[in-house]
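Participant: Mind looking at a prediction? Sequence and model below.
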Amino acid sequence: MFSIGDTVFYSAQGICSIEEIKEQKFGKEKQLYYTLRSHHNPNLTLYHPVNTDDSKLKRLMTKEQAVSVLQCFENIADPWDEKTNVRSHAYQATISSENHLKIAQMANTLLRRRTELETIDKKLPVQDAQVLQRVTTILYEELATALNTTASDISDQIDEIIEKN
């Protein structure tokens, strides 16, 4: 169980702070819910049941885990599938896995593909660019928190890693 004041990772919402724990009625019965405040969007209040078998709340990654995730960006890109729908399904499966290393490798592949296309004056397809924006915003924020820096610094570090490799 988490406590008021804890900072957690909440699925696709990213980093949130637990502001209170109280009974709420969102269905037939009252039950305890965490009241969460998104760090990415402070105007967003979220509620998550305290007692659930499929909790989407996770502890933030540690500094050691964050270093491992950053190292993923040294890897070569995964093979690029030209079929948009195949990529879309793969993206959703990766995001749903909530596995930081897999998500980082997916972002690595998208970043490298974007760089490759930019060298020939082309852009990443809109769907791919949207996925990249969504996952990097959340991933960089969590990495920054774990490494006590900013998401902008993380973005710069990753750009440097990709440029070198």
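Facilitator: Now that the structure is in, tell me what you want to look at.
Participant: going forward, measure contacts between C-alpha atoms and count neighbours the same way
Facilitator: OK.
Participant: contacting residues around the longest helix along the chain?
Facilitator: When the chain is parsed with DSSP state H, its longest helix is helix 126-146. Helix 126-146 is contacted from outside by 9, 12-15, 40, 60-63, 66, 91, 95, 100, 103-104, 107, 110-111, 150-155, using C-alpha atoms under 8 Å, 6 or more residues apart in numbering.
Participant: try this one side by side with the last:
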Amino acid sequence: MFSVGDAVVYETQGVCKISEITSMTAGKVTREYYVLKPVYEDRSTVYVPVDNDAVVNSRMRFVFTVDEVNTIIKNVSDGNAMEWITDDAKRKEFCVNTLKKGDRAELMRLIGMLYSRQSELKEQKKHFHIADERYMKEAEKLINEEFAYVLGIDRKEVQNYIAKNIN
């Protein structure tokens, strides 16, 4: 169970702090909710039912530790490159599922695949697909927010930290 003050990652909302646990009534049913405040989006609030194990267990987790972040970076640098998915529909499905799942190691591999393709196309003076750009930005946002929070650095410094620790 989570407690007030815990830092968690909630699905695609990114890093959140549990600001309180409150009771809310809908109809005749009163339930307890975690009140999540996204760390990097102060105008948002997310309510997660405490008693809904399916939601809590699949969509919410504690943020990583520094050691876990460094392990993810190391594992990605150990030659786990992802091949480009040429079929647009399959690539879209893969990207959407990877973003939804939120597995940070898979997101890192997704970013690597998209970045490699973007660089390739740039050399050929061709345009990167707008959808692929959007997937890359969303994956980078999730990675940058959690890694910055855990490492105590600015989100803009995360890519440099990763690059420095990959080599």
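Facilitator: On my side now, so go ahead. All figures in this text were calculated on a predicted structure; none of them were measured in a lab.
Participant: Let me see the TM-score of these two.
Facilitator: The TM-score (TM-score structural alignment, normalised by the length of the first structure) is 0.87; 163 aligned residues with a C-alpha RMSD of 2.1 Å.
Participant: among the contacts of helix 126-146 of the first structure, which are in helices?
Facilitator: 63, 66, 91, 95, 100, 103-104, 107, 110-111, 151-155.
Participant: Just the buried ones out of these, please.
Facilitator: 66, 91, 95, 100, 103, 104, 107, 110, 111, 151, 154, 155 (16 or more other C-alpha atoms under 10 Å).
Participant: Distance to residue 144 of the first structure for those residues - can I get that in a markdown table?
Facilitator: Formatted as a markdown table, those follow (distance: C-alpha to C-alpha, whole Å):
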| residue | distance to residue 144 of the first structure |
| --- | --- |
| 66 | 9 |
| 91 | 23 |
| 95 | 19 |
| 100 | 14 |
| 103 | 16 |
| 104 | 14 |
| 107 | 16 |
| 110 | 20 |
| 111 | 18 |
| 151 | 5 |
| 154 | 6 |
| 155 | 9 |
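Participant: picking that back up, so the longest helix of the first structure matches what in the second structure?
Facilitator: On the second structure, the counterpart of helix 126-146 of the first structure by TM-score structural alignment is residues 130-150.
Participant: So which bits of the matching stretch are buried?
Facilitator: By 16+ other C-alpha under 10 Å, the buried positions in stretch 130-150 of the second structure come out as 132, 135-136, 138-150.
Participant: likewise stretch 50-65 of the first structure?
Facilitator: Buried residues in stretch 50-65 of the first structure (16+ other C-alpha under 10 Å): 50, 57, 60, 61, 65.
Participant: Pipe the residues you listed into CSV and attach distance to residue 84 of the first structure per row.
Facilitator: Shown next, in CSV, are the buried residues of stretch 50-65 of the first structure (distance: C-alpha to C-alpha, whole Å):
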residue, distance to residue 84 of the first structure
50, 38
57, 31
60, 32
61, 31
65, 31
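Participant: ok, of those, which one's closest to residue 121 of the first structure?
Facilitator: Nearest to residue 121 of the first structure among the buried residues of stretch 50-65 of the first structure, counting by C-alpha to C-alpha, is residue 65 at 35.7 Å.
Participant: separation between the alignment partner in the second structure of the closest one and residue 39 of the second structure?
Facilitator: Aligning on TM-score structural alignment places residue 65 of the first structure opposite residue 68 in the second structure. Separation of residue 68 of the second structure from residue 39 of the second structure (C-alpha to C-alpha, to the nearest Å) stands at 20 Å.
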